[in-house]
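K.L.:
sequence unknown, structure follows:
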């Protein structure tokens, strides 16, 4: 009796392209923080697949999608390298169930499952998610020769955003670009994320309008607040390169299921996320902000699309009246 993988696995070309774009970022996470990054990702992906399979079997499908693999990888890359295995497992189980399966499974989720998982562990287990960070190694072979790099002793210098909040100091732009900073495993190297974004746009896997909207909203409000003398807001260049903004804009905000479908809606949605990120970073307890901003954006995505369609319909009706 031959084994047919298609009986248990739903192949999705679009999701595979996202995985391809993430490979350099995954390798960079191993280089900067050690092999624990890959082990944690593998363990989380396994549990994510098992969780989806159990629920999809109840729906009469019984297949694990490539989408859940992407969800598990993205979720893992938003975690600190030292995140306990059991915390990661609880996170992905919660994200798959309450971010996806309760809505009916693949293609029906309102919220990005990876961010639902990240928000759950962030709120439920604050110490390993906000305090326990690891140094990024800069040696020739980097983390390829070790299980995990050393932990950061001082919280105020743990990540670029935390350092700015505590001391007002800005990290080196070179370090931000290449990823030689403490932080979540996949959010440190701006160059690799930008290259991944270009690949996703070129292959028409992700909407450039959403990415551009996030950056426009973020940079625009940051500039305005800086001009008015609000010192809690860093300069836009630093803000874009630090705190996971690029990672969120490229991989999370562009999720085709939980984001708007209309072109105009994608712009509005992206700008809304960028603006909310600035507000959260400057005036809330959370140093990053992009995670919660996207979840808020997910809430408004269907309304934005409806508004755009209604506006277009009413405009078309008025045009017909004029020409009649």
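P.N.:
On my side now, so go ahead. Here the structure is a predicted model, which is why all the values come from computation and not from measurement.
K.L.:
all contacts plus neighbour counts: C-alpha atoms, from now on.
P.N.:
OK.
K.L.:
show me where this structure has helices.
P.N.:
For the chain, the helices defined by DSSP state H occupy 13-33, 36-58, 66-77, 85-99, 113-124, 126-130, 160-167, 173-178, 190-202, 208-227, 236-241, 245-247, 263-283, 290-323.
K.L.:
Identify the residues contacting the shortest one?
P.N.:
When contacts are taken as Cα atoms under 8 Å, 6 or more residues apart in numbering, the neighbours of helix 245-247 outside the stretch itself are 186-187, 190, 193-194, 239-240, 288, 290.
K.L.:
next, the one to line up against it:
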């Protein structure tokens, strides 16, 4: 008798629950921006799976289902009109340099989806920061379109870009529902919040990390806003725009690249929230959550070690 055939994919219930939570966001992205969103997602997922398979086959390991989550998250952070070749370059870079160089699944320091997104953001700034499309309205919306109408004027760009250029912000209703220009999965605060509730209910993501990010964001943003700092928008409107909620729910809570200690999660989350406000207001980038989470990933191991050392020292004092 021959040896049993090894499975192609590693079964991961946690990752499947994250995939389920992303389905409504994908559907909404198709409605607002067109069927190209779905095709882009399929393309990125296929490339991402191949990239991981190329490395894992050398060690006779199955492909992790986490790579599918990575591909979904990465795609949802892209503008609707992102060229397919740029999307492919980004996901390959994210998986190779954000995951495989550290030894594969469970060993990566940084969130691979954000590594890929950051790489294409700084390498191809024009298609990633200038070329946006209008959201569809009515029925069937984007379900009957390949891609919605493009936008060229800054006055009709994404909410954070508009604010940086004009000081004006979209209404909270539009920001909450999501019928605004932006990246595929980051526009609808309503759907992201519903997905967050599902993840928390199924214990698939840390509510402590989510709450800590928002606490750090609101503390820093409110302080600067009340002091009259001109680059800082209203904390509520800022929370509903720029991908803050999407990053908080799906990226900051990545169980591999975030702290495991309870105290560490709070420190890590608050750090991300504070840094997000600083980058948004004073750096060259309109959005700050992407870079803030990668900075948080950098300090994650140190935060956990510091918390453990502090606890051990307290135990010794108690003895």
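P.N.:
Cool, the structure landed. Predicted model, so just to flag it, every value in this text is computed and none were measured.
K.L.:
After superposition, what's the TM-score here?
P.N.:
Once superposed, chain against chain, the TM-score is 0.98 (TM-score structural alignment, normalised by the length of structure 2); 316 aligned residues with a Cα RMSD of 1.0 Å.
K.L.:
If we only consider the contacts of helix 245-247 of structure 1, which is nearest to residue 224 of structure 1?
P.N.:
Using Cα to Cα, residue 239 is the member of the contacts of helix 245-247 of structure 1 that lies nearest residue 224 of structure 1, at 13.7 Å.
K.L.:
ok, that closest one - how many residues close by?
P.N.:
23 (other Cα atoms under 10 Å).
K.L.:
separation between it and residue 281 of structure 1?
P.N.:
According to Cα to Cα, to the nearest Å, residue 239 of structure 1 and residue 281 of structure 1 sit 9 Å apart.
K.L.:
likewise residue 247 of structure 1?
P.N.:
16 Å.
K.L.:
who has more neighbours, the two?
P.N.:
residue 247 (27 against 21).
K.L.:
From residue 228 of structure 1, how far off is the more buried one?
P.N.:
28 Å.
K.L.:
now do residue 243 of structure 1
P.N.:
Distance from residue 243 of structure 1 to residue 228 of structure 1, by Cα to Cα: 23 Å.
K.L.:
same thing with residue 113 of structure 1?
P.N.:
37 Å.
K.L.:
burial of the aligned partner of residue 163 of structure 2 in structure 1, as a residue count?
P.N.:
Aligned counterpart of residue 163 of structure 2 in structure 1: residue 164 (TM-score structural alignment). Using other Cα under 10 Å, residue 164 of structure 1 has 19 other residues around it.
K.L.:
In contact with the nearest residue to residue 164 of structure 1 once chain neighbours are set aside, which residues are there?
P.N.:
In space, and not counting its chain neighbours, residue 164 of structure 1 is closest to residue 170: 5.9 Å by Cα to Cα, 6 or more residues apart in numbering. By Cα under 8 Å, 6+ apart, the contact set of residue 170 of structure 1 is 160, 163-164, 238.
K.L.:
Of those residues, which is the most crowded?
P.N.:
Busiest of these [other Cα under 10 Å] is residue 160, holding 27 neighbours.
K.L.:
What is the neighbour count of the residue nearest to that residue when sequence neighbours are not counted?
P.N.:
Excluding its sequence neighbours, the residue lying closest to residue 160 of structure 1 (Cα to Cα, 6+ apart) is residue 171, at 5.8 Å. Counted with other Cα under 10 Å, the neighbours of residue 171 of structure 1 add up to 17.
K.L.:
next one: residue 93 of structure 2
P.N.:
Neighbours of residue 93 of structure 2 (other Cα under 10 Å): 23.
K.L.:
what's near enough to touch it?
P.N.:
115-116, 119.
K.L.:
try residue 135 of structure 1
P.N.:
32-33, 149-152, 181-182.
K.L.:
any idea how far residue 81 of structure 1 is from the closest residue to it other than its chain neighbours?
P.N.:
Distances taken as Cα to Cα, 6+ apart put residue 182 closest to residue 135 of structure 1, at 5.3 Å, once the chain neighbours are dropped. Using Cα to Cα, residue 182 of structure 1 is found at 9 Å from residue 81 of structure 1.
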